[in-house]
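S.K.: I'll drop the sequence and a predicted model, then ask my questions.
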Amino acid sequence: MQWRIKPVLPVTKLMGAVAIMVLAAAFAGADPIRWGIAGVAAAGVFLWALRDLLAPIRLAADPSGVTVVTGFAGRRHLPWTAIERVRVDRRTHRGLRTEMLELDAGDAIYLFSTNDLGAQPEEVAATLSDLRATAVSLDENQVGPA
């Protein structure tokens, strides 16, 4: 199973980077400071979009464990035994409700939003729990009684 970002996100971010430069052309004139600020902002948004293009799959799971994106576009495979807890973190702040999928791997916690997963965190947590239970039962059957 794989969960990836929604395709509209990097496109929107790239359009935002272009919009920043268009606005700079319209309002900055010959002011180098305004151009510099616009350039830095556009580059930041472009790099943010580039990450989405380089690593669109944020979470993948199979019977051996899960693979998560780390850093800019790196990957880390975590066996099921390394994952201590899978839960959905729900928070309400200023009338806005957020849900994040939380994978607790002991030494690190990985958080994924609905935009990161392209699905509701509750659904992904249920799928991961089912896959984990299946993987654990397969391991117990392969080991057998001692």
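M.R.: Right, received. Where do you want to start?

S.K.: Every contact and neighbour count from this point should use C-alpha atoms.
M.R.: Noted.

S.K.: gap between the closest residue to L53 other than its chain neighbours and S137?
M.R.: Nearest residue to L53, sequence neighbours excluded (CA to CA, 6 or more residues apart in numbering): P10, at 6.7 Å. Applying CA to CA, to the nearest Å, the value for P10 to S137 is 39 Å.

S.K.: just A61 next, same as before
M.R.: In terms of CA to CA, A61 sits 16 Å off from S137.

S.K.: quick one: which of these two has more around it?
M.R.: A61 (20 against 11; other CA atoms under 10 Å).

S.K.: Check it against this one:
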Amino acid sequence: MRAGTDSESSAAQWRVPRALPVLKLAGAAALVGLGLLFAEGDQIRLGLAGLAAAALVGSALRDLLAPVRLAVDAAGITVISGFAGRRRLDWDAVEAITVDRRPRLGLAAEVLEIDTGDSLHLFGRYDLDAPPGEVAEALRAARPERR
């Protein structure tokens, strides 16, 4: 599922599901609430709940500041880098686009891997709001023929 497509240049982008930051913020609020409810004067319990909530808020903030994790056009691929930065990968730099499938807890987990030789960029289902296999096919289709 492409989050956005420009038919003129065959550009596409994939983003975090829109509901995910909201769920993370709600989880952070629930952690703080549970920490206050069950701390019973224990500062360590309250501190741990606050720390976990802060981590969730940080993750939700990243999702809000940089929701688009991956974009492709005729010139190359743009991936998220760092907390909310972007890194442009020209097609010449991309060595391989693969999908790693592994069983985890009775379920198959898929991760899209974009290998440049110098770096490896990994994207899961919740980074792309689409199955990694479909995204890999779309990336391969967007890549110009090598000469």
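M.R.: It's in. These numbers were taken from a predicted model, which means no experiment stands behind them.

S.K.: Any idea what the TM-score is?
M.R.: After superposition, the two chains reach a TM-score (TM-score structural alignment, normalised by the length of structure 1) of 0.88; 136 aligned residues with a CA RMSD of 1.3 Å.

S.K.: thinking again about what came up before, for the residue nearest to L53 of structure 1, what is the corresponding residue in structure 2?
M.R.: Aligned by TM-score structural alignment, P10 of structure 1 pairs with P21 of structure 2.

S.K.: mind listing the helices for structure 1?
M.R.: If DSSP state H is used as the criterion, the helices of structure 1 fall at 8-27, 32-54, 114-117, 121-143.

S.K.: of all the ones you listed, which lies closest to D107 of structure 1?
M.R.: Shortest distance between D107 of structure 1 and the helices of structure 1, using CA to CA, is found for helix 121-143: 19.4 Å.

S.K.: picking up where we left off before, quick one, what contacts the residue nearest to L53 of structure 1?
M.R.: Residues near P10 of structure 1 by CA atoms under 8 Å, 6 or more residues apart in numbering: W48, A49, L50, D52, L53.

S.K.: What of V11 of structure 1?
M.R.: A49.

S.K.: repeat for R69 of structure 2
M.R.: Q13, W14, R15, V16, V79, I80, D127, L128.

S.K.: Tell me the most packed of the contacts of P10 of structure 1, by neighbour count.
M.R.: D52 (23 neighbours).

S.K.: and that residue, what pairs with it in structure 2?
M.R.: Checking TM-score structural alignment: D52 of structure 1 goes with D63.

S.K.: what's the spacing between the residue nearest to L53 of structure 1 and G29 of structure 1?
M.R.: In terms of CA to CA, P10 of structure 1 sits 29 Å off from G29 of structure 1.

S.K.: Nearest residue to the residue most central in space within structure 2 in space, please, no chain neighbours.
M.R.: The centroid of structure 2 falls nearest to D127 when counting by CA atoms, centre = their mean (2.4 Å). Using CA to CA, 6+ apart and skipping the chain neighbours, the partner closest in space to D127 of structure 2 is V16 (4.9 Å).
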